[in-house]
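Participant: Sharing a model prediction with you, sequence too.
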Amino acid sequence: MRKLLAVIGLAVPMLVVPAHAGASNRGTGIEVVSSPRPTLVTGGSALVRVDGTGVTVRVGRRDVTKAFVRQSDGSMLGLVDGLPLGGSVITATPRRGPAATVRVVNHPVTGPVFSGRQQVPFFCETTAFGLAPAAPPNCGAPPVVSFQYRTTRGTFAALPDPAIVPPDATVTTVDGRTVPYVVRIERGTIDRAVYEIAALHDGRAPSPTRAHNAWNRRLVYTFGGGCNVGYHQGATTGGVLNDVFLSQGYAVATSSLNVLDNNCNYVISAEVAMMVREHFIESYGPPAHTIGWGGSGGAIQQYDIADNYPGILDGIVPQISFPDAVTTGGTVGDCRLLNRYFTANPGYTDDQKEAVSGYGAWGSCVNWDLAFASRGNATEACPPAIPPQYLYHPTTNPGGIKCTTAEQLVTQLGRDPATGFARGYNDNVGVQYGLSALRAGQITAEQFVDINEKVGGYDVAGNVVAARTVADPLALTRSYRTGLVLAGTGGLATTPVLDLRAYTDALNDIHTRFWSFAVRQRMVDAFGPSGARGQAMLVTSPGSDRSRYALAAMDAWLTAIAADRRHGSDRARMLRNRPADLSDGCWTPAGERIAADLAWRGTGPCDTLYPSFADTRIAAGAPLRNDVLKCQLKPLTPHGFTAEQVSRLRAVFPDGVCDWSRPGVGYRGLAGVWQSY
């Protein structure tokens, strides 16, 4: 495997073979419960569960038995701290019988664990969260605990002393217990990110070995949207003060590097989420399950983490979703090119522009240009947290930070030594813009030729040029192998998905509905018809909030999976425990729930109410799964054009046009889950 990875040029990723967290012998067992696997312990501590009676627990020769507390299920739970960096062996020895052991590998709390070389320079923003100023590049600051309460006005307010609850505080019910609606919030730094953890306060400091009387033993992990280059800590998180979660007893966790606008790299996001979740478990105890939550870029992180680093999130609720940042980037770049073309060449109707773009509203494509096309340019959308003197300039600072999405993925893509830029995965060679519109008679042959003659592409710095964009061959292969392009063949095989979308296709919004079907198609291609069963898809009207429904449905699904002791694979267990009433469907603007099968461009009641459209690549003939970064080519065989137009088309497409029936250039299957760089 290492030879294969070297051949395709990956940044030395090693595939971590899935392993059981612990071992057991004749009734004595030991497992690490705070980390997805024992080789990924961080911060010098691990929450460990031991089964058996009369057991002595040691780390090496050090006796740590006193750290363990008997639990209601008969096991012992203990926080083992003081672990040195590197490997250690934890041993559980009963009075009689053989010992059980588990080898742990401890990594620094500042990271990295599996994400590879960290970005330098890296700028701190701890003070945005009320933490002490921090020193780069690790940006560490001591944790701070504060309290808030829910007022009778339905807002959160600061609470200086949690022992004194104001008269306007509300109460809530958790697992049948009425408790004060007082929230404990902890903020600190892990893996160079600022983390936040919130949970109802039960009057005592949290402990991983005691029952918490105001926590329902479930964790929601939130992710934030956007997409931008990193090199800074970030001043926002996915958010933790959420009444839907907290009022029901859920704990909530997140971090600044789980916001894609602060860090557009799902590998870093996965690592931070794993480490923050580990810290939460070592503070509060193991949750029954962890649910991912977030929209747009927050949905990208959920899909990509679930597929590539399974075990961090048990179930996910992506909202207004996209599959990944890389394949979405193709249409983003196209929209800038088309917007510039139509601006320079007036005379097209909005209907024609929509037909060429594939979107239900031309404004969606315009807004892709205005909001995110700049993220492909080295100088246009640099985060303000990065001092200007560190930024790229083609003449005065060619080695500076290049503010492109690809730069954030350089560990996976590699850097082109000839240009100094991250290897590029975008490509539009052979793409026949407006092909579907031409075939439908919505644009003329001359308009089709003119668009494709003049649409252009991008240079290495993301500037619009006359020539088409050409991807780096290594970037293509690495994008597929590392999961930068969502494969759907990894952890999504066993991870329940509830894809929730507020319908905005008619509102000039970028969060268009077909992307949910693109993800589903990848899952169906991976697993056959049952691929659709792993993803429940729900659509609602703009502005309608169905968070409570989605949270309850995912909780029921995960609870049923955990209770299932029947034989079968993890995938079979996931599929057969999908709640019977969790069908695909939608809510009408009046709030009526309709259970109905959903299909891209379908004719059912929900698909008629909330029609799905396409994007620039699908309008050019690409398949619904929309994962072709660079198309393979076939000969141009024009029909219905004049001889002069044919000559011009051959000049535009000298090597042929896209053959969408074949996989993309450089396509390889996912190299495996838990890749390390």
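Facilitator: That came through fine.

Participant: hey, let's count contacts and neighbours off CA atoms from now on
Facilitator: OK.

Participant: Can you mark which positions in stretch 431-442 are buried?
Facilitator: Under the neighbour-count criterion of 16 or more other Cα atoms under 10 Å, stretch 431-442 has Val431, Gln432, Tyr433, Gly434, Leu435, Ser436, Ala437, Leu438, Gln442 buried.

Participant: start to end distance for that stretch?
Facilitator: The separation between the terminal residues of stretch 431-442, taken as Cα to Cα, to the nearest Å, is 18 Å.

Participant: which non-adjacent residue is nearest the residue most central in space within the chain?
Facilitator: Residue closest to the average C-alpha location in the chain (Cα atoms, centre = their mean): Gln301, at 0.5 Å. Leaving out its chain neighbours, the residue that sits closest to Gln301 by Cα to Cα, 6 or more residues apart in numbering is Tyr266, at 5.6 Å.

Participant: what about that neighbour, distance to Thr411?
Facilitator: 12 Å.

Participant: Comparing the two, which residue is more hemmed in?
Facilitator: Tyr266 (30 against 22; other Cα atoms under 10 Å).

Participant: residue contacts, the more buried one?
Facilitator: The contact partners of Tyr266, taken as Cα atoms under 8 Å, 6 or more residues apart in numbering, are Ile300, Gln301, Asp304, Ile305, Leu484.

Participant: where do the helices sit along the stretch 251-400 of the chain?
Facilitator: In the stretch 251-400 of the chain, the helices defined using DSSP state H, counting those that start in this stretch lie at 266-284, 297-308, 325-344, 350-357, 362-372.

Participant: er, the stretch 51-200 of the chain I mean
Facilitator: Taking DSSP H, counting those that start in this stretch to define them, one finds no helices in the stretch 51-200 of the chain.

Participant: what does the stretch 551-677 of the chain give?
Facilitator: Using DSSP H, counting those that start in this stretch, the helices of the stretch 551-677 of the chain run over 570-576, 605-609, 643-652.

Participant: Okay, one more to line up with it:
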Amino acid sequence: MRSLLLSLLFGLSALLTALWLVLQFSSTPGERWREPNPVQAIAPAQAGPLLQITQHIRLTPRPDDPYPYPIALGEPGPLIPLYSGGLSYPLYCDFNRQGLSAPLIDNQQGYGVAVAQHGATTGYSKDCLHPVQLLYFYVSADGSISPYQQQQPAADDLLVRLELGTINRHFYYLLMPVQAAETTTRNSATLWNRKLIYQFYGGVGIGYRQGYLRPDRLIRDRLDELRQGFAVASASINKTSYGYNFLLAEDTASRVKRQFISLYGQPLYTLGIGGSGGGIAQYLLLQNHPDLLDGGIALYSYPDMLSQTLYALDCDLLHNYYYFGAADKGRWQSITQRQSVEGLSVSAAYSLKFEAQVWLAQLSSGIWPTLPDGATQCHNAWLGLSSLVHNPTQGKLKRLTTDEILPQVNWSYWGDMAGIYGKDQHGFGHSLWANNGVQYGLQAVKTGELSVAEFIALNSAVGSWQQQSQKQAERIAYLPFIDVPLWQSAFSRQNIISRTGNSPAARFSADQQALGRAYRYGQLFLGMTDKPILDLRHYLDPQLDMHHLQPSFSARERLIKRNGHADNQLIWVSHPDHTPLPQAIALMDQWLSQQQKPAQATDQCFAADGSVIAGGATVWQTGELCALTYPPLSNSRLQAGAPAHGLMFNCALISVDVAIARGDYLPLDMQPYAAQLQAVFPAGVCDYNLPDQALPAELAFPY
């Protein structure tokens, strides 16, 4: 009877799989998965100066900028970056999104996007340059925004001058509140309060595009501050949807600010504001370039992008184990069991994203579907990151080039950053993710949430990611008529190194020199700043949002280990129904204007009605009111025993015998399992008493 039931189940599986395969009418996306006017051909790279660093970028002087600011109206700004390297291609031009005319023609060889006049191609643009222009916007008292039509503004209305052009191939934006009489001039600023806000934005991008900001959103986001007389500056590369190269982001922001000063004069201070990747930008730029920003309001931030990828790229490895590798798959469908390893938030109130596709992926592999009793942040928030950031054959789902030149590009974050991190022997950008020696679920096995058998089985099978040169594109079928993508390669499992037979799956170590360059070039936050940082976020852990609370404390730990304190960082956390941003801006205005920390500048947490739950220097300590109300959780590396600061790419290794002898597994006695652990970790396990072995000695934490 049992064999008959199994036969029926597998027969159903085969039937459903066949039905799924029938639906695979195309592996090529339809028009909605393509950007308009794609890149037609890839131009040769153009050399440019790269800042040479021996210790840390913070200690390295920037070169003088020879460009004669201000950029003339009707002309594009500087093309070659000042110190962040040369020009690589392709670069997708994002002029369509802003209703701008086509970029300037710079070649007739077919490189870049086609530029047409009267329906006929007249040339091509590889660098996406646009001449500087002035635009004026009318903001009515109710906040509606429209192009200025020479109407006389009422008392509560606002006029905003926008200067828009390109610097380092990316759009820059300067916003200034003006009077009607000032719409005939370029640099009059009678309403300016002499303070500048530099706006940053977030998102996950891998480069290869110019990017854009919507002027109406930029105005709306900073409308209260514009009404108070603040000026606002930004650039499209300062939105991380278009890239995480913070050296290029800094180079461009420095030039944008230089352009602003050439027109309006030196501001009293420059305050950064921005969320997610825009918060990361502030942590890194405050560290790397002390003269660029005077302070920052980092919203929903992480201390940097790279250390976040360590646990984020673990997620798909763990998912692959739960659904395909585990002997007892049903056991791993408990979200509590998953949290013991992942550390991130879980909830029975949410369903699994794309659960039908996960279900089909299991069926197509001959596995009866096993879905969890809820959802996890590791899945709902981070699914797909391994394709976007980590896979050179995949990149953006929405295509920027023609299909013919798609295989010629290294579509990954690592490929975009190869100018800093370097390339491997196959010409691919070095991946800095690593998990050699990581004991997933170590804390859980010590507390009894995992059995020793489950702990050993997990670590034996979880595996790691393939080398960049070995990665394959995702297998995606686009359904006809509705153009919906079906991801057949769930969790990028075609790129995972899995166990074979009885041999444990291999782990991955990152290139030491590449990691050293990441540290020295300031792509990782080392706490090297004394500038004010207000780290502000809603408490989104229960919503399984990727902007979880723990990274605020990871940044704090790095400040403490670098400086002996974190007096320049405030952590404010609020219920999602209240956003205390006006209070944050007012406090930072006082702090920067007086150049002294105000007495009321303390950690705080806020209720939904805006009331302060608690405030003070100790409110985030264990058992205190803010920590009880909005508890920071964990991640897969912390659950594996890594330090709270999160900077551990290539850990020092010690043998299993040494780890057992010194009590790393207490209160468990792991001696009976020593041989099994040694088989899983033949090179040894992570010794977190020692720093990251890739951290240059001169950058070691003093505290």
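Facilitator: Yes, it's here. Remember, predicted model here, so these are calculated numbers, not experimental data.

Participant: State the distance from the equivalent of Val452 of the second structure over in the first structure to Asn242 of the first structure.
Facilitator: Following TM-score structural alignment, the counterpart assigned to Val452 of the second structure within the first structure is Ala445. Spatial separation of Ala445 of the first structure from Asn242 of the first structure under the definition Cα to Cα is 54 Å.

Participant: what do you get for Val174 of the first structure?
Facilitator: Taken as Cα to Cα, the spacing of Val174 of the first structure relative to Asn242 of the first structure amounts to 15 Å.

Participant: My guess is Arg184 of the first structure contacts Glu196. True?
Facilitator: No: with contact defined as Cα atoms under 8 Å, Arg184 of the first structure and Glu196 do not form a contacting pair (10.4 Å).

Participant: Those two: which is more packed in?
Facilitator: Counted by other Cα under 10 Å, Arg184 of the first structure and Glu196 do not tie: Glu196 has more neighbours, with 26 against 22.

Participant: Now do the same for that one: its match in the second structure.
Facilitator: Checking TM-score structural alignment: Glu196 of the first structure goes with Tyr173.

Participant: can you check Ala214 of the first structure too?
Facilitator: Using TM-score structural alignment, Ala214 of the first structure sits opposite Leu191 in the second structure.

Participant: Who are the contact partners of its match?
Facilitator: Leu191 of the second structure makes contact with Pro177, Val178, Gln179, Gly229, according to Cα under 8 Å, 6+ apart.

Participant: Out of the residues you listed, who's the most crowded?
Facilitator: Using other Cα under 10 Å as the neighbour definition, the contacts of Leu191 of the second structure reach their maximum at Pro177, which records 27 neighbours.

Participant: now that one: how far from Arg194 of the second structure?
Facilitator: Pro177 of the second structure sits 12 Å away from Arg194 of the second structure, going by Cα to Cα.

Participant: So Gly78 of the first structure sits against Arg49, correct?
Facilitator: Yes: in terms of Cα under 8 Å, Gly78 of the first structure counts as a neighbour of Arg49; the distance is 6.6 Å.

Participant: What is the helix or strand hosting Thr121 of the second structure packed up against?
Facilitator: Secondary structure assignment for Thr121 of the second structure, by DSSP states H and E: strand 120-125. The helices and strands touching strand 120-125 of the second structure, judged by 3 or more Cα pairs under 8 Å, 6 or more residues apart in numbering; DSSP states H and E, are strand 113-117.

Participant: which residue numbers in the first structure go with the strand it packs on?
Facilitator: Counting by TM-score structural alignment, strand 113-117 of the second structure lines up with no residues of the first structure.

Participant: Show me what that strand is packed up against.
Facilitator: strand 34-39, strand 120-125.

Participant: counterpart of the first one in the first structure, which residues?
Facilitator: By that I understand strand 34-39 of the second structure. Strand 34-39 of the second structure falls opposite no residue of the first structure when the two are matched by TM-score structural alignment.

Participant: Quick one: residues in contact with that strand.
Facilitator: Contacting residues not belonging to strand 34-39 of the second structure are listed as 90-92, 96, 111-114, 398-402 [Cα under 8 Å, 6+ apart].

Participant: gap between that strand and the chain center?
Facilitator: For strand 34-39 of the second structure, the distance from its own C-alpha centre to the chain's C-alpha centre is 24 Å (Cα atoms, centre = their mean, to the nearest Å).

Participant: That strand versus strand 120-125: what angle between them?
Facilitator: 80 degrees (axes from the mean of the first three to the mean of the last three Cα atoms, to 10 degrees).

Participant: correct me, but Asn426 of the first structure touches Thr331?
Facilitator: No: here Asn426 of the first structure lies out of contact with Thr331, judged by Cα under 8 Å, at a distance of 9.8 Å.

Participant: can you give me the strands in the stretch 351-500 of the second structure?
Facilitator: Taking DSSP state E, counting those that start in this stretch as the test, the strands found in the stretch 351-500 of the second structure are 375-376, 399-401, 464-465, 476-478, 485-487, 496-497.

Participant: One more: the stretch 501-650 of the second structure?
Facilitator: Remark: strands assigned in the stretch 501-650 of the second structure by DSSP E, counting those that start in this stretch are 533-538, 569-574, 604-606, 612-615.

Participant: Alignment lookup: Leu131 of the first structure to the second structure.
Facilitator: Structural alignment (TM-score structural alignment) places Leu131 of the first structure against Leu100 in the second structure.

Participant: Give me the distance between that match and Arg220 of the second structure.
Facilitator: The gap separating Leu100 of the second structure from Arg220 of the second structure is 20 Å, by Cα to Cα.

Participant: More neighbours: these two, which one.
Facilitator: A count of neighbours by other Cα under 10 Å puts Arg220 above the other of Leu100 of the second structure and Arg220, at 16 against 10.

Participant: hang on, isn't Gly462 of the first structure packed against Ala373?
Facilitator: No: assessed by Cα under 8 Å, Gly462 of the first structure is found out of contact with Ala373, at 9.1 Å.
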